[in-house]
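Student: Okay, here's the prediction I keep looking at, along with the sequence it came from:
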Amino acid sequence: MDELTQRLVVHYKPLIVSFVFLTLLADLFMGLFLLRWKKEGFNPFGYFVVIPFSWWELLAVCLFLFSGILLGVSAGLSIFSILLIILLVRLHGYNLSEYFGASLFNPLKIAVLSFWICLSAYLPLQMLAGLSETIGKALHLPVPRQPAVDLFLHASKPIDIAIILSLILVAAPIGEELLFRGFLYQFLRYHFSRSKAIVISGLVFALLHIHWITFLPLFIFGMILATVYEFSGCLILSMAVHFWFNGFTACLLLLAKYG
């Protein structure tokens, strides 16, 4: 248990207990829902539309991303990569409303469903990250914090904190879902089976975060996001799940920093 977790447990024990209870309740209802879904074979969501992205298109997007990393201007080129993906979608003849799945859910349903999915998964994934950290310490391995977390905890100016929070809550859910689910998963789904696409996209998602402690939970989270996208056909829904996940983390960091 690291210093931040200890501080949260000591000062916010009732809040932590309530969160654990809500998670167990959400997991119970999620299990019952999945059992019914499997038993009755009904489809309560939309249908996934596969866009036939080519290997050349994959190469073009990767070049933008890795050029940004090498040149140290990853933010700017990441934006261009997102614009390139949207352009490729339009060139394949799909309108953006269809691509994002905007017509499949209304905002209230997206907010409630995404919160439920995230609540079901968040605590187990955090416990898995904690287990990885404990094993790392037992083996005397370096256990650094994620760069974004470290940056946030050391930020002192309100403007810096606001910028970091906007990156965590807005830029990351939108940008990463467009890249990893809206493009990479689409590409893999066209060229491989559904199960392989889910696993490979989750693996790449975890690897590119370059943080070994959270590799396994991020790998599972990436597969959850791909599964949500696959069975809903709604990219906005996977963005919303990602938003809640980052939002829970941001709330815990705010409590640890200012509580």
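Tutor: On my side now, so go ahead.
Student: hey, let's count contacts and neighbours off CA atoms from now on
Tutor: Noted.
Student: Correct me if wrong: residue 173 contacts residue 244.
Tutor: No - using Cα atoms under 8 Å, residue 173 makes no contact with residue 244, being 9.1 Å away.
Student: for this structure, which helix is longest?
Tutor: helix 107-138 (DSSP state H).
Student: Give the other helices and strands that it contacts.
Tutor: Judged by 3 or more Cα pairs under 8 Å, 6 or more residues apart in numbering; DSSP states H and E, helix 107-138 is in contact with helix 13-40, helix 215-232, helix 235-258.
Student: Show me which residues of the second one are buried.
Tutor: Read it as helix 215-232. By 16 or more other Cα atoms under 10 Å, the buried positions in helix 215-232 come out as 215-230, 232.
Student: what residues does it touch?
Tutor: Contacts to helix 215-232, defined as Cα atoms under 8 Å, 6 or more residues apart in numbering, come from residues 45-48, 121, 125-126, 128-129, 181, 185, 198-199, 201-207, 209, 235, 237-238, 241-242.
Student: hmm, 6 Å instead?
Tutor: 45-46, 48, 125, 198, 202-203, 206, 235, 238 (Cα atoms under 6 Å, 6 or more residues apart in numbering).
Student: Which residue comes closest to the residue nearest the centre of the chain once chain neighbours are left out?
Tutor: Central residue of the chain (Cα atoms, centre = their mean): residue 242, 4.0 Å from the mean position. Excluding the flanking residues, the one nearest residue 242 by Cα to Cα, 6 or more residues apart in numbering is residue 173, at 5.3 Å.
Student: which helices and strands does whichever helix or strand that neighbour is part of pack with?
Tutor: Residue 173 belongs to helix 172-176 when assigned by DSSP states H and E. With contacts taken as 3 or more Cα pairs under 6 Å, 6 or more residues apart in numbering; DSSP states H and E, helix 172-176 sits against helix 235-258.
Student: Would you mark the buried spots in the helix it packs on?
Tutor: Buried-residue list, helix 235-258, by 16+ other Cα under 10 Å: 235-250, 253, 256.
Student: what angle do it and helix 215-232 make?
Tutor: Going by axes from the mean of the first three to the mean of the last three Cα atoms, to 10 degrees, helix 235-258 is angled at 150 degrees with respect to helix 215-232.
Student: who does helix 235-258 touch, helix- and strand-wise?
Tutor: helix 107-138, helix 172-176, helix 215-232.
Student: Grab the nearest non-local neighbour of residue 132.
Tutor: That would be residue 213: by Cα to Cα, 6+ apart, it lies 5.5 Å from residue 132.
Student: One more to weigh against that first structure:
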Amino acid sequence: MSLPPDSQSHDPPWGPAATVAWTLTALLVGVLVATGFYAIWAGDEVRPGSTMSDGVLIAFGTFISTPVQLGIVIFAAQLRRWPPADYLGLVSPRRVEMMIALGFIIALNLVFDGILYAAGREVVPTFQVEAWRTAVDAGWLPWLLLAIIVVAPVGEEVVFRGFLYRGLAKPGWEVHAIGAIALAWALLHIQYDWLGMAQIFLAGLVLGWFRWASGSTLLTIAMHILINLQSMIETWIKMEYFS
């Protein structure tokens, strides 16, 4: 399944320190811009439940911050005189890779749900329940679903498994890069408890391995979308039939 390493026919990618700096800049600027736009949009009206688990805030923030973050990493790639698609690994995977990835995602979701069930924990975390409820109350559920299932996976994969991976995965250091990126990605999801973050870390390792093996961030985007889709389907089942 492995493909040759990504082509280095262009200027060298950003080094690890510069790559981390660009990534942090993209994430921080995205959050700041989204916060500013949300403050302007909301005005003096204080929404009940406007916390980290507020579905409207999640959707709004994702729609605003993601394009900003993508714009910054694309700009950084162009500064190295790379076509952004090549730098970020936005190349089509092979059909067999897509089939294997699908099997991995199904197995991964089953294992995660089994771990939660065996530990006596709720399969659907409280954060997702509250996000769903507040989005429904505000009439924002379709936008929340679009943000979580499509927009967030695209943004996170391009920034983490695309841009960050390109700068950290030097020859011989791919395994270290996969682990470091998975850890950083898990720590970004502070809305979950330690078990949820551990699951995200393990999922990040799987996504990172497929990024290395296929050379395609498009493949990890598709895998991430499937993970979030399954999560939202489980939330829908809980809210509609077990609430």
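Tutor: Received the coordinates, thanks. Keep in mind the model is a prediction, meaning the values are calculated, not measured.
Student: on that earlier part again, for ChimeraX, what selects the buried ones among the contacts of helix 215-232 of the first structure?
Tutor: Typed into ChimeraX, the next command selects the buried ones out of the contacts of helix 215-232 of the first structure (criterion: 16+ other Cα under 10 Å):
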select :46,48,125,198,202,203,206,235,238
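Student: Adding distance to residue 112 of the first structure, write the contacts of helix 215-232 of the first structure out as JSON lines.
Tutor: Below are the contacts of helix 215-232 of the first structure laid out as JSON lines (distance: Cα to Cα, whole Å):
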{"residue": "45", "distance to residue 112 of the first structure": "14"}
{"residue": "46", "distance to residue 112 of the first structure": "16"}
{"residue": "48", "distance to residue 112 of the first structure": "21"}
{"residue": "125", "distance to residue 112 of the first structure": "20"}
{"residue": "198", "distance to residue 112 of the first structure": "24"}
{"residue": "202", "distance to residue 112 of the first structure": "24"}
{"residue": "203", "distance to residue 112 of the first structure": "27"}
{"residue": "206", "distance to residue 112 of the first structure": "26"}
{"residue": "235", "distance to residue 112 of the first structure": "15"}
{"residue": "238", "distance to residue 112 of the first structure": "13"}
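Student: out of the contacts of helix 215-232 of the first structure, which are inside helices?
Tutor: Those of the contacts of helix 215-232 of the first structure lying in helices (DSSP H): 125, 198, 202-203, 206, 235, 238.
Student: For the aligned partner of residue 239 of the first structure in the second structure, give me its contacts.
Tutor: Counting by TM-score structural alignment, residue 239 of the first structure lines up with residue 221 in the second structure. With contact set as Cα under 6 Å, 6+ apart, residue 221 of the second structure has these partners: 153-154, 157.
Student: I'd like those residues written out as a markdown table, with neighbour count added.
Tutor: Shown next, in a markdown table, are these (neighbours: other Cα atoms under 10 Å):
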| residue | neighbour count |
| --- | --- |
| 153 | 22 |
| 154 | 22 |
| 157 | 27 |
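Student: any idea which of these is closest to residue 81 of the second structure?
Tutor: Taking Cα to Cα as the measure, residue 81 of the second structure lies nearest residue 157 of the contacts of residue 221 of the second structure, at 21.4 Å.
Student: Alignment lookup: that closest one to the first structure.
Tutor: By TM-score structural alignment, residue 157 of the second structure lines up with residue 177.
Student: which residue sits closest to that match, ignoring its sequence neighbours?
Tutor: Residue 177 of the first structure's closest residue in space is residue 239 (Cα to Cα, 6+ apart), at 5.9 Å.
Student: and if you look at residue 175 of the second structure?
Tutor: Closest to residue 175 of the second structure by Cα to Cα, 6+ apart is residue 169, at 7.8 Å.
Student: Which stretches in the stretch 51-200 of the first structure count as helices?
Tutor: Ranges of helices in the stretch 51-200 of the first structure, per DSSP state H, counting those that start in this stretch, are 55-71, 74-91, 96-100, 107-138, 147-154, 158-166, 172-176, 186-191, 194-207.
Student: Of all those helices, which one is nearest residue 25 of the first structure?
Tutor: Comparing those by Cα to Cα, helix 107-138 comes nearest, at 8.3 Å.
Student: circling back to that earlier point, for residue 208 of the second structure, see how far away the residue nearest to residue 175 of the second structure is.
Tutor: 10 Å (Cα to Cα, to the nearest Å).
Student: And residue 25 of the second structure, by the same measure?
Tutor: Applying Cα to Cα to residue 25 of the second structure and residue 208 of the second structure gives a distance of 22 Å.
Student: again with residue 111 of the second structure
Tutor: For residue 111 of the second structure, the distance to residue 208 of the second structure - Cα to Cα - is 18 Å.
Student: So what's the gap between the longest helix of the first structure and the chain middle?
Tutor: When distances are taken as Cα atoms, centre = their mean, to the nearest Å, helix 107-138 of the first structure is centred 10 Å away from the chain's centroid.
Student: In that helix, which residues are buried?
Tutor: Neighbour-count burial for helix 107-138 of the first structure, counted by 16+ other Cα under 10 Å, picks out 110, 113-125, 128-130, 132-134.
Student: again with stretch 19-35 of the first structure
Tutor: The neighbour-count check on stretch 19-35 of the first structure (16+ other Cα under 10 Å) flags 23-24, 26-27, 30 as buried.
Student: What is the nearest of those to residue 97 of the first structure?
Tutor: residue 30 (28.4 Å).
Student: Distance-wise, check the closest residue to that closest one other than its chain neighbours relative to residue 114 of the first structure.
Tutor: Take residue 30 of the first structure and drop its neighbours on the chain: the residue closest to it by Cα to Cα, 6+ apart is residue 120, 7.2 Å away. Here residue 120 of the first structure is placed at a distance of 10 Å from residue 114 of the first structure (Cα to Cα).
Student: and what of residue 82 of the first structure?
Tutor: 23 Å.
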